[in-house]
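K.L.:
heads up, no residue letters with this:
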């Protein structure tokens, strides 16, 4: 029997909480759409590349990071496809449905909210996340809209409750999502 990592279980639990609206969810999106984001720290060093893959149920984000600061980190989709240190150029969380932040909030969560990940002391970590609130297709929840989107890694963990960003600390790395 294949073991599912705890992070995947958290992601799946969040994904089961509902789609982007309506009982039927979003329109079908071709599953062959992919995008990438090269994640760089504030000094411009590459930490790795995250690959985004459209699935019939949402977007799978995966990649390996090297040289990440050890510890638990928040990771979010942000509203603008710009990553100029200190990464405020990425805007706030991707939130086209105007929800509050946090997996623990009954009225939440942002489309940009993702589960935390933990980097070991080596700084080398595999990250696999899933979101059923975004798409790489067209429409209001597309990460590939006219001003683009980005992936931002924060200094500390997201508490999954505090609006607007879960007390997740400073923005320590960022990558523009590109098709």
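P.N.:
The structure has been received and is ready for your questions. Computed from a prediction, not measured in an experiment: that's the story for all the values here. Numbers count the residues shown, from 1 in each chain.

K.L.:
For the rest of this, base every contact and every neighbour count on C-alpha atoms.
P.N.:
Will do.

K.L.:
got the buried residues for stretch 157-166?
P.N.:
By neighbour count on 16 or more other Cα atoms under 10 Å, the buried set for stretch 157-166 is 157-163, 165-166.

K.L.:
In which helix or strand does the nearest residue to residue 130 once chain neighbours are set aside reside?
P.N.:
Distance criterion Cα to Cα, 6 or more residues apart in numbering; nearest residue to residue 130, sequence neighbours excluded, is residue 60 at 4.5 Å. Assigning secondary structure by DSSP states H and E places residue 60 in strand 58-65.

K.L.:
In terms of secondary structure, what does that strand contact?
P.N.:
When contacts are defined as 3 or more Cα pairs under 8 Å, 6 or more residues apart in numbering; DSSP states H and E, strand 58-65 sits against strand 46-55, strand 125-131.

K.L.:
Throw the ones you listed into CSV and include mean neighbour count, thanks.
P.N.:
Putting those into CSV (neighbours: other Cα atoms under 10 Å) gives the following:
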stretch, mean neighbour count
strand 46-55, 20
strand 125-131, 19
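
K.L.:
Including distance to residue 143, could those strands go into TSV?
P.N.:
Formatted as TSV, the helices and strands packed on strand 58-65 follow (distance: least, Cα to Cα, whole Å):
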stretch	distance to residue 143
strand 46-55	10
strand 125-131	11
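
K.L.:
next up, a second structure to put side by side with the first:
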């Protein structure tokens, strides 16, 4: 009679321990899911960093970061080895930086067929007409630009910047000359590719 009681006690204890382990595993799984949810980027937030490479026998290099958050895209470009002074920066049609002069990127990105101009001008502007920035006496330049007229990977061909290129020019964009602002040679290039 003692053997059946011991057997029953053992079965009950094993059942209890098994349930505790299952509960522990379930809690651990829930914790892992919670951590994954906290770590995952929100669907409204995207970030992409690309590297500028020298073109047209220049040494101009740097990085450009695009960050999309809540319907706004911010571009931050940090460059070095520029000639001191004012330089233009634009988005061009194609993410093809293969040519030595950067012309493989095509013209300014202009999906709405507007004239070249200053960003936001009522007379019109290209979606790639970012504007000018100044390089300091050491040749370092920085520009930050934010707009809701761009997106990263959306279905709107008039807003999607993926597949375009960032071009830094040797000179200043006069914001009026057609079709590109007479900004001079393309001295650095980066394709906007994920």
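P.N.:
Good, I have the coordinates. A quick note: this is a predicted structure, and the numbers were derived from the prediction, not measured.

K.L.:
so which of the helices and strands packed on strand 58-65 of structure 1 comes closest to residue 139 of structure 1?
P.N.:
Taking Cα to Cα, strand 46-55 is the member of these nearest to residue 139 of structure 1, at 13.9 Å.

K.L.:
quick one on the thing from earlier: what span of structure 2 is the strand holding residue 60 of structure 1 aligned with?
P.N.:
With TM-score structural alignment applied, strand 58-65 of structure 1 matches the range 72-79 in structure 2.

K.L.:
Next secondary structure after the helix or strand hosting residue 32 of structure 2?
P.N.:
Taking DSSP H and E as the definition, one finds residue 32 of structure 2 inside helix 2-39. Downstream of helix 2-39 of structure 2, the next assigned helix or strand under DSSP H and E is strand 45-54.

K.L.:
what angle do that following strand and strand 72-80 make?
P.N.:
Calculated by axes from the mean of the first three to the mean of the last three Cα atoms, to 10 degrees, strand 45-54 of structure 2 forms an angle of 30 degrees with strand 72-80.

K.L.:
Pull out the buried residues from strand 45-54 of structure 2.
P.N.:
46, 49-54.

K.L.:
Mind telling me what element the aligned partner of residue 182 of structure 2 in structure 1 is part of?
P.N.:
Here residue 182 of structure 2 is matched to residue 167 in structure 1, going by TM-score structural alignment. Using DSSP H and E, residue 167 of structure 1 maps to neither a helix nor a strand.

K.L.:
Can you give me every residue that contacts residue 167 of structure 1?
P.N.:
By Cα atoms under 8 Å, 6 or more residues apart in numbering, the contact set of residue 167 of structure 1 is 156-159.

K.L.:
Same list (the residues you listed) but as JSON lines, adding distance to residue 173 of structure 1 and secondary structure.
P.N.:
Converted to JSON lines, the contacts of residue 167 of structure 1 look like this (distance: Cα to Cα, whole Å; DSSP: H, G, I helix; E, B strand; the rest coil):
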{"residue": "156", "distance to residue 173 of structure 1": "12", "secondary structure": "coil"}
{"residue": "157", "distance to residue 173 of structure 1": "14", "secondary structure": "coil"}
{"residue": "158", "distance to residue 173 of structure 1": "15", "secondary structure": "coil"}
{"residue": "159", "distance to residue 173 of structure 1": "19", "secondary structure": "coil"}
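
K.L.:
Kindly reformat those as JSON lines containing distance to residue 44 of structure 1.
P.N.:
Shown next, in JSON lines, are those (distance: Cα to Cα, whole Å):
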{"residue": "156", "distance to residue 44 of structure 1": "20"}
{"residue": "157", "distance to residue 44 of structure 1": "22"}
{"residue": "158", "distance to residue 44 of structure 1": "24"}
{"residue": "159", "distance to residue 44 of structure 1": "27"}
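
K.L.:
now residue 150 of structure 1: how far from residue 122 of structure 1?
P.N.:
According to Cα to Cα, to the nearest Å, residue 150 of structure 1 stands 25 Å off from residue 122 of structure 1.

K.L.:
Thanks a lot, catch you later.
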